[in-house]
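Chemist: what's the 3D shape of this:
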Amino acid sequence: MDETRVAVRCDDCPFAATYDRLRDARTAVDDHESSTGHSVDWEIESLDAGVSRAGADAGVCGRPECANEDSPLVDPEPPDQES
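Modeler: As a prediction, the model looks like this:
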């Protein structure tokens, strides 16, 4: 099973780190950019199998034909929006 691994690296200074949670990586990027003004690159090297499946089932590419209609993660009929 793959696990989540995100690499974060700054081109302007020696800052570099890896994280096992997307939220932690995003927080590190935001914190470093806001405190230094640097532009930080990050790369998702791998994702936990459950995260990958959820994305695939939901059709995250935005095309309805990509969604897995049998998945419990997909609600084919969104609830009515109240005005």
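Chemist: from now on I want contacts and neighbour counts done on CA atoms only, so please keep to that.
Modeler: Fine.
Chemist: after the longest helix anywhere in the chain, heading C-terminal, what element do we hit next?
Modeler: Taking DSSP state H as the assignment, the helix of the chain that covers the most residues is helix 22-36. Using DSSP states H and E, the helix or strand that follows helix 22-36 towards the C-terminus is strand 40-46.
Chemist: next up, for comparison:
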Amino acid sequence: MSLSEKFIVLPFKKNRGNIVPGEMRQASSAASAEKIATAMSARHIGVAAYSVQVDEESGDMSSPKLIVGFGETADLNAA
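Modeler: A predicted model of the protein is given here:
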């Protein structure tokens, strides 16, 4: 299993009264993820940037670490 660190930005939206993640965007660095999240924050009820560990073979993501968050977001570690 080969792990690498990736940076993602997730906008959040309401669906049937629950906060759910929207379409994930990838970023090239933590600073880039923070910049993208900041820019998206005015258009969504919540936005969060994370660093995650990605298994290069399976594509599975694990160990999300919050870089920055705005508004209403869901806890990815609770899933």
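Chemist: any idea what the TM-score is?
Modeler: For this chain pair, the superposition-based TM-score is 0.43 by TM-score structural alignment, normalised by the length of the second structure; 45 aligned residues with a C-alpha RMSD of 2.6 Å.
Chemist: list the helices and strands the longest helix of the first structure packs on?
Modeler: On a contact count with 3 or more C-alpha pairs under 8 Å, 6 or more residues apart in numbering; DSSP states H and E, helix 22-36 of the first structure meets strand 5-10, strand 40-46.
Chemist: and the gap between residue 7 of the first structure and residue 52 of the first structure?
Modeler: For residue 7 of the first structure, the distance to residue 52 of the first structure equals 18 Å [C-alpha to C-alpha, to the nearest Å].
Chemist: which residue ranges of the second structure form strands?
Modeler: Secondary structure of the second structure (DSSP state E): strands located at 3-15, 18-21, 25-27, 46-55, 61-71.
Chemist: how about a markdown table for those strands, with mean neighbour count added?
Modeler: Shown next, in a markdown table, are these (neighbours: other C-alpha atoms under 10 Å):
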| stretch | mean neighbour count |
| --- | --- |
| strand 3-15 | 19 |
| strand 18-21 | 16 |
| strand 25-27 | 17 |
| strand 46-55 | 22 |
| strand 61-71 | 16 |
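Chemist: take these and write them to JSON lines, including distance to residue 39 of the second structure.
Modeler: Supplementary listing: these in JSON lines, determined by distance: least, C-alpha to C-alpha, whole Å:
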{"stretch": "strand 3-15", "distance to residue 39 of the second structure": "11"}
{"stretch": "strand 18-21", "distance to residue 39 of the second structure": "17"}
{"stretch": "strand 25-27", "distance to residue 39 of the second structure": "13"}
{"stretch": "strand 46-55", "distance to residue 39 of the second structure": "10"}
{"stretch": "strand 61-71", "distance to residue 39 of the second structure": "11"}
